[in-house]
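Enquirer: I need the structure of the sequence given here:
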Amino acid sequence: MEKSKLVKALLIASGIIGIFIGGSLLFVPVAFQASAGIDLEGNINLLSEVRAPGGTLLIAGILILSGAFMARLTYGSVLLTCLFYLSYGVSRVFSVIIDGMPSSSLIGATIIELVIGGASLYVLVYYRKKHKSV
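Expert: Okay, the predicted model is just below:
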């Protein structure tokens, strides 16, 4: 995949966000979730359930960021960005429909996830069309 400045910026931004959120969920979940009004204090089972996807998101963020600097990882990184961010965003929309409106910080996260996921989907479709016509 050709790496334009836009693709590189998308991978850098989404990778850094993934690393920050994943690292926060893995290493400081109580404080991080408290910023969204979620109380995890003393709930060992819930802490385990929060840390596990935090580690996954941290590793995904590292792989996504790597794609900004290593050409052989670019396509996979854009695909991973699309899958991770759209699945989080769409799942949060589903939760709003089923469970109701969460805090404003979680609504903001939903919007960011959908925008990043949508942008990465656009990149995948654009480059596929561009290379099919050649």
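Enquirer: make it CA atoms for all contacts and neighbour counts henceforth
Expert: OK.
Enquirer: Name the secondary structure element that contains the residue nearest the centre of the chain.
Expert: In the chain, the centroid-proximal residue (Cα atoms, centre = their mean) is Tyr85; its distance is 4.0 Å. According to DSSP states H and E, Tyr85 maps onto helix 71-99.
Enquirer: Please provide the structure for the following sequence as well, for comparison with the first:
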Amino acid sequence: MTARPAGTGQETAQAGTGQEATQAGAGQETAQADAHSDGHQGSVRVAEPDGGEQYAAQAPGKAGVGRIVLAVSGLVIVLIGGASMFAPVWFREVNGIRMGPDVALLSETRAAGALLLAAGVTVLIGAFVPRLARTSAVVGAVGYLVTALARLVSLAADGSPGSGLLFAAVVELALGLACAALLRAPRPAAVT
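Expert: Below you'll find the predicted structure:
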């Protein structure tokens, strides 16, 4: 979407949404954030009253790093959730957990897998839909950090689960902290 010159002061594109709203007054600037197909990802396009445009950078490099963090974090959760839902016996045996033919345990494992799969898709979407990136980062941070905390509680209460699951705890902690770090980035201000 191309921002319209606002010499009339009647239309403004809201930052990040691409929606138009009516504004009173002459000389209003218009802005559109993060939804560009013209190579200015992570910047705000500002239409000047004279019809020209300029780009104001937002947190250089952060947009690309954030997308990578969300993509990797989401993909990991999608893979774990998918494996837990569609191949629970195999996935647990890879980590040295024997499930057997317990239908109730399989049901619980598949249900948890479906929840992880949905959370993973939510995190992954944020890598491609900038207006959902913050929500995705919250889901990723909370999900990974709570899981890492639960593994630490289990380590203290139950003992070591084995090297594979200890490695999983380290990865979960790292991805949780990376998602949490995305939340510290300042929100882009709407340009009006």
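Enquirer: Give me the TM-score for these two chains.
Expert: The pair, once superposed, lands on a TM-score of 0.91 when counted by TM-score structural alignment, normalised by the length of structure 1; 130 aligned residues with a Cα RMSD of 1.7 Å.
Enquirer: mean shift between the helix holding Tyr85 of structure 1 and structure 2?
Expert: Taking mean Cα distance after the TM-score superposition for structure 1, the mean distance separating helix 71-99 of structure 1 from the aligned residues in structure 2 is 0.6 Å.
Enquirer: what's that helix aligned against in structure 2?
Expert: Here helix 71-99 of structure 1 aligns to structure 2 at residues 130-158, judged by TM-score structural alignment.
Enquirer: next one: stretch 35-50 of structure 1
Expert: Against structure 2, stretch 35-50 of structure 1 falls on residues 94-109 (TM-score structural alignment).
Enquirer: list the buried ones in the matching stretch?
Expert: Buried positions in stretch 94-109 of structure 2, judged by neighbour count with 16 or more other Cα atoms under 10 Å: 99, 106, 109.
Enquirer: among those, which are in helices?
Expert: Those of those mapping onto helices are 106, 109, per DSSP state H.
Enquirer: Take the buried residues of stretch 94-109 of structure 2 and lay them out in CSV including distance to Glu172 of structure 2.
Expert: Output for those, formatted as CSV (distance: Cα to Cα, whole Å):
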residue, distance to Glu172 of structure 2
Met99, 23
Leu106, 23
Thr109, 19
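Enquirer: Can you tell me which of the buried residues of stretch 94-109 of structure 2 is closest to Ala56 of structure 2?
Expert: Lowest distance from Ala56 of structure 2 to the buried residues of stretch 94-109 of structure 2 (Cα to Cα) belongs to Thr109, with 47.8 Å.
Enquirer: residues contacting the closest one?
Expert: Residues in contact with Thr109 of structure 2 (Cα atoms under 8 Å, 6 or more residues apart in numbering) are 84-85, 88.
Enquirer: mind checking how far Val76 of structure 2 is from Leu115 of structure 2?
Expert: According to Cα to Cα, to the nearest Å, Val76 of structure 2 and Leu115 of structure 2 sit 14 Å apart.
Enquirer: Counting neighbours, go ahead and name the busier of the two.
Expert: Counted by other Cα atoms under 10 Å, Val76 of structure 2 and Leu115 do not tie: Val76 has more neighbours, with 20 against 16.
Enquirer: Quick check: which element contains the more buried one?
Expert: Using DSSP H and E, Val76 of structure 2 sits within helix 62-86.
Enquirer: Show me what that helix is packed against.
Expert: Secondary-structure packing of helix 62-86 of structure 2 (3 or more Cα pairs under 8 Å, 6 or more residues apart in numbering; DSSP states H and E): helix 88-94, helix 103-126, helix 133-158, helix 163-184.
Enquirer: Quick one: closest of the ones you listed to Arg45 of structure 2.
Expert: Evaluated over those, closeness to Arg45 of structure 2 peaks at helix 133-158, with 19.2 Å, by Cα to Cα.
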